[in-house]
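> Need coordinates for the below:
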Amino acid sequence: MRTYCGELNKEHIDQTVEIFGWTNRRRDHGGVIFLDVRDKRGIVQVVINPDNKNFTLAETIRNEFVLKISGKVIARDDNLINQKLATGEIEIVADTIEILNASKPVPFQIDAVDTSEEVRLKYRFLDLRTNVMQQRMRLRSKVTHFMRDFMEKHDFLDIETPFLTKATPEGARDYLVPSRTYPGEFFALPQSPQLFKQLLMMSGFERYYQIVKCFRDEDLRADRQPEFTQLDVETSFMNEDEIMALMEAMTRGLFKSVIDVDLGDKFPTITYANALDKYGVDRPDMRIPLEIIGIDELLENIEFKVFAEPAKNPNSRVAAMKITGGSNISRKQIDNYTKFVSIYGAKGLAYIKMNEEGPASPILKFLGTEVTQNIINKVDAKTGDIIFFGADKIKIVNEALGNLREKIAKDLDLYTCKWAPIWVVDFPMFDANDDGSLSAIHHPFTAPSVDAKTLESTATTALSRAYDLVINGSEVGGGSIRIHQVAMQQTVLKLLGISDEEAQDKFGFLLNALEYGCPPHGGMAFGLDRLVMIMTGSDSIRDVIAFPKTQTAACLLTNAPASVPNKVLRELGVKISLPEKD
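All right, here's what the predicted structure looks like:
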């Protein structure tokens, strides 16, 4: 009967055991062969003495051979105990050895820390054998198990929704699937099950959940993938406070159960407007003790136009951020930070260093002594601090200083705690585009906090009934109360510039369903990949997905995407016209 390698200990001494696994390492010591054999539970050392009948066979064993070994468990000498292994107090003296399968020389040593991501993804089946990936996948499984258990205990029903559906208003980001039976027409892979889960509420199920794959064809970042997994939740007859309380309870229980982290009794709440004003982003990392402070009123009347003009412009702002003890930041590092904020459109990064002999900065001559002192007083700067400034359009200043805040905190290790969840609420309904049109901040099915008539006259300032859960500066979940009345849904689509004809074409089934007794409802979706990334302390969601895509949305393991034969394209009614190469 099989015994797992990692479960062997002193209680097994003098027992004969049978193990299966891979050769993690092989060593020859004076005619004695030592094998570190690895399975899903851990590693154990196997000793093969020269008088073993399988010794010649053992000499052929190399790393990653698949083995079946039986032998007697013995205690290691005290001076040979390996404290780094859970099984380090014992070893197996092999009796019989069977090579179940050989392995070619591997392109990298399993558990090597310096293997490039490109090689790891190309040979993902080997990378997944590493201890760190094994642990991450196990933790991910525990997360989904807890979520399912929580949902079932709270009377939620697991219902699958279609993968082949209709393109959304954001169709440019859809993955399209050509239909063979309807030539020239396409299905779209869902960016979320949003409309189907709302239809389930209209169908009377009241509480739905699903751990589901979603697809989005967009530029990638470390925390995004073209296909991603989310916990999707929808419920009827609950308001936002009730939904947030339930999802908070699940999150709190999840962290405690899976990684033994106590997130506190109640998560704090911040409005969208306050988050942007103080922290520059709508996903504030509350572990960081740095705040962005508006100083427009101090600079409106100075002659220095770089600051004065944004200070007087209602669509711009001048803001400062004090870093306690930051005066020792070098000029080279300031130059690096200046280059960093340029990513977000900032034209520069002004600063004042609070040195022993007084404030120092190239901009002091433009500010004057009084204004400089007023700024120092406003941000409460002391000797040894540094103040950084942003002056531009509101969005540019917020993004530049908000992301600089996070970078400086990481560089200087300014975190005041390990975990900091927070709810962000009171999002605007719409975002105004440069051409005057409106875009939905979340999606077109989010309910506003006002009635339809008021919404029409206050579209640019109206708030939505949406909420995001942020942990350590990452949005791990977002949701809202949905529109459940057809007149309100038509109003929102109209404000988004969607004509009645287009609305019927894209959402006719939803608009029709809303007229048949739709209950008030709302929900939330958690990004499972991002949540597991945070819980494991990984730098990328690619590190917590078994078979991820690269940042260019390619699979190095299978060489996807790939071309298909012309015969297949003809059957689908698809003709490819590639842009000419330079």
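> only C-alpha atoms for contact and neighbour calcs from this point on.
Fine.
> by contact count, what packs against the helix or strand containing Leu254?
Assigning secondary structure by DSSP states H and E places Leu254 in helix 240-259. With contacts defined as 3 or more CA pairs under 8 Å, 6 or more residues apart in numbering; DSSP states H and E, the packing partners of helix 240-259 are helix 131-153, strand 521-527.
> now for the longest one, which elements pack on it?
In terms of contact count using 3+ CA pairs under 8 Å, 6+ apart, helix 131-153 is assigned the packing partners helix 240-259, helix 528-536.
> The same query, at a cut-off of 7 Å, please.
Contacts defined by 3 or more CA pairs under 7 Å, 6 or more residues apart in numbering; DSSP states H and E place helix 131-153 against helix 240-259.
> Toward the C-terminus, what is the element adjacent to the helix it packs on?
strand 269-271.
> list the helices and strands that following strand packs on?
Counting contacts by 3+ CA pairs under 7 Å, 6+ apart, strand 269-271 is packed against strand 421-425.
> How far away from the center of its chain is the strand it packs on?
A distance of 16 Å separates the centroid of the chain from that of strand 421-425, by CA atoms, centre = their mean, to the nearest Å.
> now the other sequence, so there's something to compare against:
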Amino acid sequence: MRSIYCGQIREAHVGHSVQLVGWVNRRRDLGGVIFVQLRDREGLVQVVFDPDLQEVFDKANSLRAEFCVQIEGVVRARPESQVNADMATGAVEVLGKQLTIINKALPLPIALDDHQKNSEEARLKYRYLDLRRPEMTERLIFRAKVTGFVRRYLEAQGFLDIETPILTKATPEGARDYLVPSRTHKGKFFALPQSPQLFKQLLMVAGMDRYYQIVKCFRDEDLRADRQPEFTQIDIETSFLTAPEVRAITEGLVTELFEEMLGVKFDAFPTMTYLEAMTRFGSDKPDLRNPLEIVDVADLLAHVEFKVFNGPANDPKGRVAVIKVPGGASLSRKQLDDYQAFAGVYGAKGLPWLKVNDLSKGVEGLQSPILKFLDDQAIQGLLARLEVADGDLLLFGSDSYKVCTDALGALRLKLGEDLGFTRTEEWAPLWVVDFPMFEEDEGRLYALHHPFTAPLNASPEQLTADPLSTISNAYDMVLNGVELGGGSVRIHDNAMQQAVFKLLGISSEEAEEKFGFLLEALQYGAPVHAGLAFGLDRLVMLMTGASSIRDVMAFPKTTTAACPLTEAPSFANPQALEELSLAVKKTDA
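The predicted structure is shown next:
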């Protein structure tokens, strides 16, 4: 039915007969000649119907938007005055000779033109129509090319594409698992995997020393623009490679991918420790396109008679730090109040500020409601350390280390976006390394990455003696403030794995119940192994400039994890529930 895609016709095809299939993008009747824009996945081409072929002309006159049609015709050059430089096929058109209406279309429930303002709910309900929009079609084609490139690259590096189970056992974060009841094992449940982590480690024990998989994963948690209940990972695991060697392979993958797909050439990725990232940028995934930095000043303010500063400055768990905003002295009081409210979302109790209006006037050239609490020593120390200039603004954070860091880190990003500091046209990749093994919350330890991450140069005894000071052998790839992928060297020793479980409050009995198969496997010559998993959806979102991963997925869910198209989730068939020995508990909600 088709000899060529619409969007592939060029001047070289002039004089050729072609068969086209696709959808009517637009129909216009101009002075007795009908022009139809025909669209398929590769793009648009203009088809002209002349009244000389009356039967075909009459049929063309009946066409409406989104009719599915087949057209046979001859390619010809457009008159020079009618060339459309905005279309890839703008130098040619097709003179329609035959027209077959494959299927008519009802009036559309959503708009498909360039100026559509459909609600997201409507776009997802009629996703099969929304995906016809060239912008959406191009993103799915781009995604397919990305996965194709990834497969070719990894297979050239000796990696094997191996599938792992979808029906598996609940993870330590069991509350976030999607559970699947078993009909043949009454009262028992499978879980959908949050990642193939344990299976890919077992593949390393099995000797499959270079594994990869482009795999669906599932997580039942609150959603954001870059989160979905089901998402796709580029999952990679290796044996007998060090962390730097794994980083080199995966950095090569991303570097070659960007050059192939976008023509972007990266230099070697810089490496930054977790401590440096949190200290300078207030984030473990810093956006290096933004030049604003957080500067510690607790030592300069520990002596001042102002509890807002001297309290945290003299508290080992406190932090006092500043962001210098070049030109920020022009911000209004309302703008400053708005930024204070923004910082308050992250727990900050205030956002003290100081404007540098005219350095030549000394203290008289400064403006701040807190100026009266600062002595000359503190003021001169601040001005020198921040290297201020006329017109600068200083914004202070002063609280517990976490609140101060989180608030200033988020504020840094907002200021960069609002005031135009962030260089949106650039790419800024980096590796973040040397993460803490654990973080503490209300006296309990949690793994910063996951409980199968190995410590960096620590024995089980050393780890147990001082877990909060232990550094993990983990690494994250970050691009423009987005975590593209996270990985680590894994624990390959049974004693170390049991020590980590114990520190996380997982008893020997619980560890045996949930991870007995892994603990046993580690006793049969388990090799040193390491890996990394990329978020494919995030990667494609960044590369295409989409604002949400939903715009690079064919059939995503809403922010409430629902599917308007199929109306899932739905109530189960009572007979199915009976076979599964399940009953649904009714709630008031």
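> Now the TM-score, please.
In this superposition the chains share a TM-score of 0.97, using TM-score structural alignment, normalised by the length of the first structure; 579 aligned residues with a CA RMSD of 1.4 Å.
> what does Val584 of the second structure align to in the first structure?
Applying TM-score structural alignment, one finds that Val584 of the second structure aligns to Ile576 in the first structure.
> How many residues are close by its match?
For Ile576 of the first structure, the neighbour count with other CA atoms under 10 Å is 7.
> what's the answer for the one 5 residues further on, then?
By the criterion of other CA under 10 Å, Lys581 of the first structure has 4 neighbours.
> so it sits in a strand?
No - according to DSSP: H, G, I helix; E, B strand; the rest coil, Lys581 of the first structure belongs to no strand; its state is coil.
> Secondary structure element for the match of Val584 of the second structure, which one?
Secondary structure assignment for Ile576 of the first structure, by DSSP H and E: no helix or strand.
> That one and Arg317 of the first structure: what is the separation?
Look at Ile576 of the first structure and Arg317 of the first structure: by CA to CA, to the nearest Å, they are 48 Å apart.
> now Leu438 of the first structure
Going from Leu438 of the first structure to Arg317 of the first structure by CA to CA gives 23 Å.
> Neighbour count for those two, which is higher?
A direct count of neighbours by other CA under 10 Å for Leu438 of the first structure and Arg317 places Arg317 higher, at 25 against 17.
> helix, strand or coil for that one?
Look at Arg317 of the first structure: counting by three-state DSSP, its state is strand.
> That one and Ile396 touch, don't they?
No - with contact defined as CA atoms under 7 Å, Arg317 of the first structure and Ile396 do not form a contacting pair (9.2 Å).
> picking that back up, show residues contacting the helix holding Leu254 of the first structure.
Here helix 240-259 of the first structure makes contact (CA atoms under 7 Å, 6 or more residues apart in numbering) with Lys142, Val143, Phe146, Phe150, Val261, Asp262, Leu263, Ser480, Ile481, Gly523.
> Just list the residues touching Ile69 of the first structure, thanks.
By CA under 7 Å, 6+ apart, the residues touching Ile69 of the first structure are Glu18, Ile19, Phe20, Ala94, Thr96, Ile97, Glu98.
> would the third one count as being in a strand?
Yes - with three-state DSSP as the criterion, Phe20 of the first structure is part of a strand.
> Report the contact partners of it.
Counting by CA under 7 Å, 6+ apart, Phe20 of the first structure touches Leu67, Lys68, Ile69.
> What residue in the first structure is paired with Leu479 of the second structure?
Structural correspondence for Leu479 of the second structure with respect to the first structure (TM-score structural alignment): Ile471.
> show me where the stretch 201-350 of the second structure has helices.
With DSSP state H, counting those that start in this stretch as the criterion, the stretch 201-350 of the second structure has helices at 243-262, 274-281, 298-301, 307-313, 333-344.
> Include distance to Ala499 of the second structure when you put the ones you listed into TSV, please.
What follows is the helices of the stretch 201-350 of the second structure, written out as TSV (distance: least, CA to CA, whole Å):
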stretch	distance to Ala499 of the second structure
helix 243-262	22
helix 274-281	24
helix 298-301	37
helix 307-313	35
helix 333-344	39
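> Those helices: which one's closest to Glu221 of the second structure?
Comparing the helices of the stretch 201-350 of the second structure against Glu221 of the second structure with CA to CA, the closest turns out to be helix 333-344 (24.5 Å).
> Pull the distance from the closest one to the chain's centre.
28 Å.
> same question, stretch 433-442 of the first structure
How far stretch 433-442 of the first structure lies from its chain's middle: 25 Å, per CA atoms, centre = their mean.
> Can you tell me what sits against it?
Stretch 433-442 of the first structure has contacts (CA under 7 Å, 6+ apart) with Pro428, Met429, Phe430, Asp431, Ala432, Leu495, Leu496.
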